[in-house]
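**Q** Below are the sequence and a predicted model for it; my questions follow.
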Amino acid sequence: MRLEPLYQRDREQAKEEGRQERKENLILRLLNRRIDEIDASLIGRIKGLSIEQLENLGEALLDFSSVADLETWLNQQSI
């Protein structure tokens, strides 16, 4: 059995997880600047988003003016 394909798969998975975490952190920083501190329950919901949803949130947050806007957006997602 060759280990190279398994190693490659694990490496790609680690890269993807790293990208996800960086996007989550960026979105959270942007949200904190835009609408102030976010409570832990909302942070948990954000961390549960897919990469595509995080990208959509990154665009949507430009229109947010309050935490209520974030909550409304999150409620519209299928989480």
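**A** All right, it came through fine.
**Q** Every contact and neighbour count from this point should use C-alpha atoms.
**A** Noted.
**Q** now the spatially most central residue of the chain, nearest residue through space, not along the chain?
**A** Using Cα atoms, centre = their mean, the residue of the chain that lies closest to the mean C-alpha position is residue 24, 3.6 Å off. In space, residue 24 comes closest to residue 47 once its chain neighbours are excluded; the distance is 6.3 Å by Cα to Cα, 6 or more residues apart in numbering.
**Q** And residue 32, by the same measure?
**A** residue 38 (6.6 Å).
**Q** how many other residues sit next to the one you found?
**A** 14 (other Cα atoms under 10 Å).
**Q** One more to weigh against that first structure:
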Amino acid sequence: MEESPIYQEILEKGAKKGKLQILTRQLSRRFGTISSQLQQQLQALSINQLDDLSDALFDFSEISDLAVWLQNQQ
């Protein structure tokens, strides 16, 4: 069962949701309210991109750094 594609997809969705929640909370704590546009862009990221963002976050000094980072991911 653990090897089934459906099971793997469910696990991936859960992992993505968890990573997204943590990153959103960290970004909100650091920069305040995150615009709905940026939130939508965050939701569109893959798990690997969310992992990359968790590292890049330490280099951001303002919310515009996030916007630039997101633009570069497209």
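**A** Cool, the structure landed. Keep in mind that what you see is a predicted model, and the values were worked out from it rather than measured.
**Q** still on that earlier bit, tell me the counterpart of the residue nearest to residue 32 of the first structure in the second structure.
**A** Counting by TM-score structural alignment, residue 38 of the first structure lines up with residue 34 in the second structure.
**Q** I'd assumed residue 25 was in contact with that match.
**A** No - using Cα atoms under 8 Å, residue 34 of the second structure makes no contact with residue 25, being 9.6 Å away.
**Q** Check the burial of the equivalent of residue 62 of the second structure over in the first structure by counting its neighbours.
**A** Aligned counterpart of residue 62 of the second structure in the first structure: residue 66 (TM-score structural alignment). Residue 66 of the first structure has 13 neighbours, counted by other Cα under 10 Å.
**Q** do the same with residue 48 of the second structure
**A** Neighbour tally, residue 48 of the second structure, other Cα under 10 Å: 10.
**Q** where's it, which helix or strand?
**A** Using DSSP states H and E, residue 48 of the second structure sits within helix 47-56.
**Q** which other residues reach that helix?
**A** 12, 15, 16, 19, 20, 23, 42, 73 (Cα atoms under 8 Å, 6 or more residues apart in numbering).
**Q** Pull out the buried positions in it.
**A** Neighbour counts over helix 47-56 of the second structure (16 or more other Cα atoms under 10 Å) mark 47, 50, 53, 54 as buried.
**Q** and it, how far from the chain's centre?
**A** 7 Å (Cα atoms, centre = their mean, to the nearest Å).
**Q** Thanks a lot, catch you later.
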